[in-house]
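**Q** Pasting the sequence and the predicted model now:
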Amino acid sequence: VVQKEYEKLHETTKSEKIEFVKQTLEDLLDSSLMKERRIVGDMTAYKKIHGIPYPEDEKNVLADKKQQYAKEITQARIEQIRINSLLRQILAIKNRIGTYSSGTVNEVKNELPEDDFSVIEEFFE
């Protein structure tokens, strides 16, 4: 009988200890969460006052700039390809002009096909 009472009392105190520890941990968690919210609020206010962007905003700005630079590089490469193509066409036309009679510009123009002359005009525009 004494042993049963001892075990009963021991289980009760053990249960109370567990409940006390659980409550203490919950209180500490609530306290830490309140401190975190206060600190985040202080940081937000400081950033607004001093005009400091959030890291997420900064990442978005950098991504936009990177995309814009990539677009401009692509456009520059396309323009370079177009210019190289025109240059090759002009060099081919120049070789053909060498085979024509050496006359005035108008005479050579009349001997060239219209497409060739328009390519040359486009290059110099």
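**A** Happy to help now that I have it. Quick caveat: nothing in here was measured; it's all calculated off a predicted structure.
**Q** When you work out contacts or count neighbours from here on, use the C-alpha atoms and nothing else.
**A** Fine.
**Q** ok, residue 90 - how many residues close by?
**A** 17 (other CA atoms under 10 Å).
**Q** any idea how far residue 107 is from it?
**A** 18 Å (CA to CA, to the nearest Å).
**Q** so is residue 123 in a helix, a strand, or just coil?
**A** Three-state call for residue 123 (DSSP: H, G, I helix; E, B strand; the rest coil): helix.
**Q** Pasting the second one now:
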Amino acid sequence: MTVKELQELVKQFAADRDWEQFHTPRNLILALCGEAGELAELLQWTSDADVEAWLAEPSNRQKLRHELADVFSYLLRISDVCGVDLEEALVEKIELNQSRYPISLAKGSARKYTELADPEPHGQITGGN
């Protein structure tokens, strides 16, 4: 299915239940935050070393699938209600990030784009008298 078809599926699900009246941008964004919190909660106290084993457990993988689907569903619904072409927005943002994070500066670095051109470690003072 395409993004637009998925948006229509989620829209129809809401319409069939007369939930469109509640689907304001604000309400949907708050609901998305709640679902993102539920997604984060799945691994909140799991060490990085234990994540692979956690994911290998079928019941955990199913929980992850469901929470990811909830987050995606709200993203689809928000973009539809706000009239945002999600495919176009994603391509535009990736292009913007390609200019913000050129491979020559960003490869292997976790620094934010505003700090990439700075060769000195953050907080270091160089030169001066």
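**A** Good, I have the coordinates. Note that the structure is predicted; figures quoted are calculated from it, not measured.
**Q** TM-score for these two?
**A** Overall, the chain-to-chain superposition scores 0.30 on the TM-score scale (TM-score structural alignment, normalised by the length of structure 1); 54 aligned residues with a CA RMSD of 3.9 Å.
**Q** buried sites along stretch 58-77 of structure 2?
**A** 64, 67, 70-77 (16 or more other CA atoms under 10 Å).
**Q** scratch that, stretch 39-54 of structure 1
**A** Result for stretch 39-54 of structure 1 [16+ other CA under 10 Å]: no buried residues.
**Q** so what does the one helix or strand residue 59 of structure 2 maps to touch, helix or strand wise?
**A** Using DSSP states H and E, residue 59 of structure 2 sits within helix 58-81. Secondary-structure packing of helix 58-81 of structure 2 (3 or more CA pairs under 8 Å, 6 or more residues apart in numbering; DSSP states H and E): helix 3-16, helix 25-43, helix 48-56.
**Q** what comes up buried for the strand or helix carrying residue 108 of structure 1?
**A** Per DSSP H and E: residue 108 of structure 1 is located in helix 105-111. Residues residue 108 are the ones in helix 105-111 of structure 1 that count as buried (16+ other CA under 10 Å).
**Q** distance of residue 107 of structure 1 from residue 97 of structure 1?
**A** 11 Å.
**Q** what do you get for residue 11 of structure 1?
**A** In terms of CA to CA, residue 11 of structure 1 sits 109 Å off from residue 97 of structure 1.
**Q** Kindly report the same for residue 32 of structure 1.
**A** 85 Å.
**Q** Report the distance from the helix or strand residue 14 of structure 1 falls within to the chain centre.
**A** Per DSSP H and E, residue 14 of structure 1 falls inside helix 2-50. Distance of helix 2-50 of structure 1 from its chain centroid, counting by CA atoms, centre = their mean, to the nearest Å, is 42 Å.
**Q** quick one: the following helix or strand past that helix to chain centroid distance?
**A** Counting by DSSP H and E, the element after helix 2-50 of structure 1 in chain order, helix or strand, is helix 55-99. How far helix 55-99 of structure 1 lies from its chain's middle: 21 Å, per CA atoms, centre = their mean.
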